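**Q** Provided below are the primary sequence and the corresponding predicted coordinates.
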Amino acid sequence: MAISVMLSKLGEGMAVSLLIFVVTLVFSLPLGMLVAFGRMAKNPLVRGIFKVYISIMRGTPLMLQLMMIYFGPFYLFGIQNTPTWKNTAVAVGFVLNYAAYFAEIYRGGIESIPNGQYEAAKILGYSKGQTFMRIILPQVVKVILPSVTNETITLVKDTSLAFTIGILEMFTVAKALASAQASMIPFIFAGVFYYIFNFVVAFLMERLEKKLNYYK
C-alpha cells in the first residue's frame, strides 16, 4: 500500500479521534463544574450521590464504562443497538468519565481559595453569583490549569479506547493497516500523529497558562 493511501486512511481515523476529543471537552468541562458543585453541596444526600458518581467513574476503567453504556440497553431492556447509538455511547461514556475527573480538579481549585475572599466580597456588596464569577472563578482557572492540561493530554491518548465498541478511530485504523501489511509502519505513523496532536494541545495550554500568569 502506498504511503499516501496509508496516511489518508490514518487521517480519516485521526479526524474521528479529534471529534471524540472536541466533543468530550466541550461537554465534560461545564458538566464537571456542575458535578463539583454537587460534590460540595451542603445537603448530605446530594453530596453523597455525586461522591458515589465520581467514585464509580474514577474507580472503574473507561473501557468497561463504554461497554456498559453501549451494551447496557440491549441486555437490560432488550433494545437493539443502532449504528448511531455507537457514536452516542462513545460521546456519553467519555463525557461522563472526564466530567468526574474535572469535577475533582475544580473542587480542589475552589477549596484552595481562602474564605477571606468570600467575606470581603460580601462586605463589598457582591452576591454569591457575582463573587464566584468575578473573583473566585478567575483564580480557580489559574490554579487548576496545569491539572486540566494533564487531563486533556490524557484524553488525546484515551480516544484510542473507542475501539472497544467498534469506533474506527486512528489507533484502530493503524492496527488494521499493520495487520493487513504485516508491518510496523502504520504504528509508527500513528505514534507521530498522536505526538503532534499532544504537542499542539500542550503548546496551546502552555500559551494560555502564560497569558494567565499576569503577575509574573
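**A** Happy to help now that I have it.
**Q** only C-alpha atoms from now on, for both contacts and neighbour counts.
**A** Fine.
**Q** and the longest helix along the chain, what does it pack against?
**A** Secondary structure of the chain per DSSP state H: the longest helix is helix 3-39. In terms of contacts (3 or more C-alpha pairs under 8 Å, 6 or more residues apart in numbering; DSSP states H and E), helix 3-39 is packed against helix 44-59, helix 83-111, helix 137-158, helix 170-181, helix 185-212.
**Q** and the ones you listed as JSON lines, adding mean neighbour count and distance to M14?
**A** Compiled in JSON lines, the helices and strands packed on helix 3-39 are given as follows (neighbours: other C-alpha atoms under 10 Å; distance: least, C-alpha to C-alpha, whole Å):
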{"stretch": "helix 44-59", "mean neighbour count": "15", "distance to M14": "26"}
{"stretch": "helix 83-111", "mean neighbour count": "20", "distance to M14": "15"}
{"stretch": "helix 137-158", "mean neighbour count": "17", "distance to M14": "11"}
{"stretch": "helix 170-181", "mean neighbour count": "19", "distance to M14": "5"}
{"stretch": "helix 185-212", "mean neighbour count": "15", "distance to M14": "8"}
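**Q** second one coming, line it up with the first:
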Amino acid sequence: MGDRVEPRDAVPVRHPGRWVAIVVLAVLAAMLVHTVLTNDNFRWDVVGEYVFSGPILNGLKNTLILTVLSMVIGILGGIGLAIMRLSPNPVLSSVAWIYIWVFRGTPLIAQLLFWNFLAALYPFLSLGVPFGPSLVVFDTNQLINQFAACLLGLGLNEAAYMSEIVRGGIQSVDHGQTEAAGALGMSRSQTLRRIVLPQAMRVIVPPTGNETISMLKTTSLVVVIGYFELLTSAQRIYSTNFQTIPLLIVAALWYLALTSILSIGQFYVERYYGRGVATDSSPGRMAAFLTQRSGEGAR
C-alpha cells in the first residue's frame, strides 16, 4: 500500500480588494444619505406639496396616454414593417428599409417638430383620385394638433425600432418549422400567425419591455412642441415659484415609480413567454426532480 495522504485544511482565498470596495461604497452611500437628509435646499416640504398636486397628476395622465398609444402604434407598425422587410417582394422590402433608414437616422425632436409644423408644408390635406379631383379636404392645423403630432412623432419613430426587434424575433425561429407548416398546407399568413410569432415572442418581449420603459421617459421630449405632460407640468410650476430642484425631484419620483411598475410587469411577461425554455434551477424543484428519479429507479 502507498503512503497515506494526510488531510489538509482548505484555506479560503482572501479577497482584500472586495472588502476595500465595500467600505468605500458604504462611505459614499452614507455621505449621499447624509447630504440628502441635511441639505435644506432639497426642500422636501415643497416636494411633498406638489407630488400629488393637480397639474402634476394631469401631466402624469397625459404621459401615460402618450406612452400607451405610441407603443401601440409602434408595435403594430413594427410588425408590419418587419413582415415587409422579410418579404420576398423587393419593392416591399425596399420601402420598409427606406422607412427604417429615415426614421432611425433623424433625431426624434426633429420629427416631432416636423409633424407639429406640417401645415407650413401642406396647409391642406386631401383625399381623392391620384392626380385628379379631391374628394375630401382637411385643414392640416385642425387635423394634426399637438396631441396628434406627438403620437405621429413618437409612434412612427418607435415603429422603426420595433420592426428590427420583431424581425430579429422572427428570424430566431428555425426555418424548418416554416417549411413544415408549408408542407402541411398552411398559408404564409397562417404560418406567421400560428407558428412563427408565438415562438418569436420569447425573443421579442424583453426588448419590447425595454422600449416601453424608454418610451415612458422619451415622452418628455414633447416639451419641444409645448404639449402638457409630466415634465412640462413641472417646468410650468417651477417657472412661477422658482423651486426648480424640488419640482424636478417630483417628476423624477413619478418616472421612477412608473418604470419600476413596468419593470415588474416585464418580468412576469417574460416569464410567461419563456415557459418551457428557461431552465428552472431552484433548489426545491431540483430536489423534487432527483427524488422522483430515485423513486423511479427503485421501481
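**A** Yep, it's here. Computed from a prediction, not measured in an experiment: that's the story for all the values here.
**Q** TM-score of the superposed pair?
**A** Comparison of the two superposed chains (TM-score structural alignment, normalised by the length of structure 1) gives a TM-score of 0.92, and 215 aligned residues with a C-alpha RMSD of 1.9 Å.
**Q** can you put the helices and strands packed on helix 3-39 of structure 1 in JSON lines and add distance to M1 of structure 1?
**A** Supplementary listing: the helices and strands packed on helix 3-39 of structure 1 in JSON lines, determined by distance: least, C-alpha to C-alpha, whole Å:
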{"stretch": "helix 44-59", "distance to M1 of structure 1": "41"}
{"stretch": "helix 83-111", "distance to M1 of structure 1": "29"}
{"stretch": "helix 137-158", "distance to M1 of structure 1": "26"}
{"stretch": "helix 170-181", "distance to M1 of structure 1": "8"}
{"stretch": "helix 185-212", "distance to M1 of structure 1": "11"}
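**Q** quick one, which of those helices is nearest to I123 of structure 1?
**A** Nearest of the helices and strands packed on helix 3-39 of structure 1 to I123 of structure 1, taken as C-alpha to C-alpha: helix 137-158 at 18.5 Å.
**Q** what's the average distance of the longest helix of structure 1 to structure 2?
**A** For helix 3-39 of structure 1, the mean deviation from structure 2 after alignment is 1.5 Å (mean C-alpha distance after the TM-score superposition for structure 1).
**Q** centre of the chain to that helix, how far?
**A** Relative to its parent chain, helix 3-39 of structure 1 has a centroid offset of 8 Å by C-alpha atoms, centre = their mean, to the nearest Å.
**Q** again, but for stretch 120-132 of structure 1
**A** Distance of stretch 120-132 of structure 1 from the chain centroid (C-alpha atoms, centre = their mean) equals 31 Å.
**Q** nearest to I3 of structure 1, out of the helices and strands packed on helix 3-39 of structure 1?
**A** Smallest distance to I3 of structure 1 across the helices and strands packed on helix 3-39 of structure 1 (C-alpha to C-alpha): 9.3 Å, for helix 185-212.
**Q** give me the stretch of structure 2 that the closest one matches.
**A** Using TM-score structural alignment, helix 185-212 of structure 1 corresponds to residues 246-273 of structure 2.
**Q** trace R85 of structure 2 over to structure 1, please.
**A** Here R85 of structure 2 is matched to R39 in structure 1, going by TM-score structural alignment.
**Q** from A148 of structure 2, how far off is G168 of structure 2?
**A** Look at G168 of structure 2 and A148 of structure 2: by C-alpha to C-alpha, to the nearest Å, they are 30 Å apart.
**Q** what residues of the longest helix of structure 1 count as buried?
**A** Neighbour-count burial for helix 3-39 of structure 1 flags 6-7, 9-11, 13-14, 16-18, 20-21, 24-25, 27-29, 31-39 (criterion: 16 or more other C-alpha atoms under 10 Å).
**Q** what angle do it and helix 137-158 make?
**A** 140 degrees (axes from the mean of the first three to the mean of the last three C-alpha atoms, to 10 degrees).
**Q** could you look up the SS state of F138 of structure 2?
**A** strand (DSSP: H, G, I helix; E, B strand; the rest coil).
**Q** what sits against it?
**A** 124-126 (C-alpha atoms under 8 Å, 6 or more residues apart in numbering).
**Q** so which of those is the closest to L152 of structure 2?
**A** Looking across these and measuring by C-alpha to C-alpha, the closest to L152 of structure 2 is L125, at 15.5 Å.
**Q** surely the closest one meets D139?
**A** Yes: in this structure, L125 of structure 2 is within contact of D139 by C-alpha atoms under 8 Å, at 6.5 Å.
**Q** would you mind measuring from T218 of structure 2 to I225 of structure 2?
**A** Taking C-alpha to C-alpha, one finds T218 of structure 2 at 14 Å from I225 of structure 2.
**Q** again, but for R18 of structure 2
**A** Counting by C-alpha to C-alpha, the separation of R18 of structure 2 from I225 of structure 2 is 49 Å.
**Q** so which of these two has more stuff around it?
**A** A direct count of neighbours by other C-alpha atoms under 10 Å for R18 of structure 2 and I225 places I225 higher, at 17 against 10.
**Q** any idea which residue is closest to the centre of structure 1?
**A** Y98 (4.1 Å; C-alpha atoms, centre = their mean).
**Q** could you find the closest non-adjacent residue to the equivalent of it over in structure 2?
**A** For Y98 of structure 1, the aligned position in structure 2 is E158, judged by TM-score structural alignment. The shortest distance from E158 of structure 2 to any non-neighbouring residue, by C-alpha to C-alpha, 6 or more residues apart in numbering, is to G74 (4.7 Å).
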